[in-house]
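Asker: predicted model follows, preceded by the sequence.
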Amino acid sequence: MAVEEFWVVREEPYQNDMKIIDAPDQPSIKFPLVIAPSKQATKDEILKEIAQLAAQPSDTSGHSKIRELLDANGGAINIKGLPLKDPEDFSEFLSALAGKGEGAWYPHVHVGMEVLRRPLAKNVMTTNEGPPSHFIGWHNEYAVSPVHPGYLILFCQIPPGRGGETNITSSVALYDRLKKSAPEFVEKCGTKGLVYHIPHTASQVGGIVGGNGLYKANAFGPSNGEDVSTWSEERKKKHVEERILDLAKRGGWSEEASKDVSLPEWQRRGFDWTWEENGDLNVVHRVPGTRIHPTSKLPTIFNAMSTRYTNAKVNNTWEPPHTYKTKDGEEATAIPPYFAGIEKDEPIAAEWLAKMDEWQHKLGSDISWQAGDVLIIDNFAVQHARWAWEGDRKVHASFWDQAGFIGQQLPTSITV
């Protein structure tokens, strides 16, 4: 299938031949879709052609060509052979990809972000600064929060010397397989919801998995970027707590919701937080773990449990207080995944998490990076992970939304 005259479909060894829904009448796809220019092209030619795939003011269906390609190919498009050299080139590419009109994409605004992302160009940021040896497990981007992007776009400026692939897996296929192999787990992901313990450092700390700094505008500081250095501790804490409550409300929590026994437990329980003596903050998010995909209307897993499961498994921290000794002899914490509860949260059975991990491996595709490559991810259809690497690696990120492109809570009565 030719995408357009300018673009051609390529086959790569890392593509996964799969069915999104495992049924005899369902089609097989190569995941992800891989395309490239049919001939050597300049940056200006690339920008012009990618803009033709993006949303147009004349669109009446609400679905751009890029949206149709995402829907037909599992939610991920890997574009290779691009003459993009640096974050500025990538920024120009993003502006063309965003399109125009009612269906255009617009930059995502983060709230409650604990991951440090340094700006590199307009709408371009660094990816997670966790050390190269650190495996970042499968997740839908910021699934820990009620506020998350609809799209994630990655760009490779410098490929890793060894390793460092980005693995992607279909969230819709993951739901389909788990619904059949661990139905109670899938049901509880929706009716109870998931619990995430999110640590926020008081100030910015580079080179770690988090480290954004609590008082950043995209964390829980003033949304207008006001300097809080002259504020009293009482005022700063009050402001942060108000923003946490606002975030919980954006996820459906309210005083009324907390008393409604017909609502899912994540919605009734809401968020908690604990201040540390050094000014750091630990926030507990409770959110649904399943969604309805905005365009396909299929149920999808929407979570960020993989790394938490892996850490608990490696360090054997299944039982409270979930602590272990590091190689340096220091005490650390690795809290395993929990379901939300009313009186107390409920540990998720290790065998269910192992089953999810098994399917994430089976369904995954390891994207091998080359300079100039771009990976477009539908955040409601696809989870991504990052393997460890050696050498240098510069893969940058950008986050986008689209009007009406929202993954709604999954009705508990749905069957697929």
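Answerer: Okay, I see it.
Asker: CA only for contacts and neighbour counts going forward, please
Answerer: Will do.
Asker: got a list of what the closest residue to R250 other than its chain neighbours touches?
Answerer: With CA to CA, 6 or more residues apart in numbering as the criterion, R250 has its nearest non-adjacent residue at 6.3 Å, and that residue is P146. Applying CA atoms under 8 Å, 6 or more residues apart in numbering to P146 gives the contacts 247-248, 250-251, 287.
Asker: and P337, how far is that from N315?
Answerer: Separation of P337 from N315 (CA to CA, to the nearest Å) stands at 14 Å.
Asker: which one of those two has more residues nearby?
Answerer: Taking neighbours as other CA atoms under 10 Å, P337 and N315 compare with P337 leading, 25 against 16.
Asker: need the helices for the chain, in chain order.
Answerer: 43-53, 65-72, 87-98, 171-181, 183-191, 233-250, 265-269, 306-315, 350-363 (DSSP state H).
Asker: so what's K192 up against?
Answerer: 264-266, 288, 339-341.
Asker: out of the residues you listed, which end up buried?
Answerer: Neighbour-count burial (16 or more other CA atoms under 10 Å) applied to the contacts of K192 gives 264-266, 288, 339-341.
Asker: so which of those residues are in strands?
Answerer: Using DSSP state E, the subset of the buried ones among the contacts of K192 located in strands is F339.
Asker: show me the two of the buried ones among the contacts of K192 that sit farthest apart.
Answerer: Spanning the widest gap among these are P288 and G341, at 12.2 Å by CA to CA.
Asker: okay, now the one to match up with it:
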Amino acid sequence: MSFIDGRIDGEKIFEGRVFPKILLPSKACEGNLIEIVKTEREKLEKMLKEHGAILFRGFDVRSAEDFSSVVEAFGHEEFPYQGPADRTKLADRVYTTNAVPLDVMISFHHEMAMIKEFPRRIMFFCMQPSPEGGETSIIPSNIIVEKMEEALPQVVEKFVEGGIFFVLHTKATYNKNGRVVWQRMLKTTDKIQGEKRAKEMLSCNTVKFNSDGTADFTFGPMNPVREFNGKRVMFNRILGYNTGERDAYVAFKDGRPIPLEATKVIERIYEDNCVDISWEKGDVLLVDNLTVQHARRPGKHPRIVLVSLSD
């Protein structure tokens, strides 16, 4: 291969394999990631399945257009984004990442896990790393299940047997353009059409549009543990969050919240088993969205990380 193995601080070993896999350019390849991907595509696909994530570091990728060419080189079909995040297209198949303010943590999740159809792969590109923080954190979802079964077997049993409710609450307005969040998300101002689109696009069971402009989307009861690539993964969010324009909470089937003690254990499992990618300019990160969750640590401006989704 036209790569050499690299290392990063905080990398982990799961099931005898390094996570994530780090690939650096060999002297012979001159840093041309596009041509290398075209040549080594099958090997890279096998590597992604084995390791869950691959970080390409030190290659000559400088712009959104360069990143677009890397994405095309993999030969995967484009997957259109649907969901609550606000994204801007910068090049073919290349978009801005979540516009949530940089000082806010974006919690761990699988991309579009609450949508009926979701991408198999995500690619990130760092055009400008944050001067402080701003790491993208990743964790294998099957490890979450394994660790929870060890520490919280009764909670996992309740997840699997009864399922959970996930309630997404969108705030009234969005600070960029003043539009109501649910209207931007569903691309309509009509509540009847909005409810129809929500149930067609999302996997939600009920939608409630409130008089103050907020909205509540209820998902479930559903089993958050699913199987992909022969692995049992925690595919749906099991912890609540708040990003400013929307928040969410999780409850068992009987409506009771997950106990605080269990929530603290789950949070510790995430923190103990995740890897923070401290971005360097030109980094490209390929993630298996079916088996690996990602998050964003709080950071400072300027930070420019772009994203592309594929099937």
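Answerer: Everything's here; your move. Just so it is clear, the structure is predicted and the values come from calculations on it, not from any experiment.
Asker: that older thread, hmm, which of the contacts of P146 of structure 1 are common to structure 2?
Answerer: Of the contacts of P146 of structure 1, the ones still in contact in structure 2 (both residues aligned by TM-score structural alignment, their matches' CA atoms under 8 Å) are 247-248, 251.
Asker: list just the nearest of those to E233 of structure 1.
Answerer: Closest to E233 of structure 1 out of the kept ones among the contacts of P146 of structure 1 is L247 (21.2 Å), distances taken as CA to CA.
Asker: give the full set of residues in contact with that closest one.
Answerer: Neighbours of L247 of structure 1 in contact, by CA under 8 Å, 6+ apart: 111-112, 145-147.
Asker: who wins for neighbours among those residues?
Answerer: When neighbours are taken as other CA under 10 Å, the top entry among these is G112 (26 neighbours).
Asker: give the aligned equivalent of T39 of structure 2 in structure 1.
Answerer: In structure 1, the residue paired with T39 of structure 2 according to TM-score structural alignment is Q52.
Asker: hmm, I typed the wrong one, I wanted R296 of structure 2.
Answerer: In structure 1, the residue matched to R296 of structure 2 (TM-score structural alignment) is R386.
Asker: the match of T39 of structure 2 and P37 of structure 1: what is the separation?
Answerer: From Q52 of structure 1 to P37 of structure 1 the distance is 13 Å (CA to CA).
Asker: the two - which one has more neighbours?
Answerer: Using other CA under 10 Å as the criterion, Q52 of structure 1 and P37 rank with P37 on top: 20 against 17.
Asker: which residue packs closest to T169 of structure 1, ignoring adjacent ones?
Answerer: According to CA to CA, 6+ apart, the nearest residue to T169 of structure 1 is G364 (4.3 Å).
Asker: show me what the one you found aligns to in structure 2.
Answerer: Matched by TM-score structural alignment, G364 of structure 1 corresponds to C274 in structure 2.
Asker: what do you get for I77 of structure 1?
Answerer: Using TM-score structural alignment, I77 of structure 1 pairs with I54 in structure 2.
Asker: could you do F185 of structure 1 as well?
Answerer: Superposed on structure 2 with TM-score structural alignment, F185 of structure 1 falls opposite V155.
Asker: neighbours around that match, how many?
Answerer: When neighbours are defined as other CA under 10 Å, V155 of structure 2 has 16 of them.
Asker: how close does it get to F19 of structure 2?
Answerer: In terms of CA to CA, V155 of structure 2 sits 27 Å off from F19 of structure 2.
Asker: next: K171 of structure 2.
Answerer: For K171 of structure 2 relative to F19 of structure 2 (CA to CA), the value is 37 Å.
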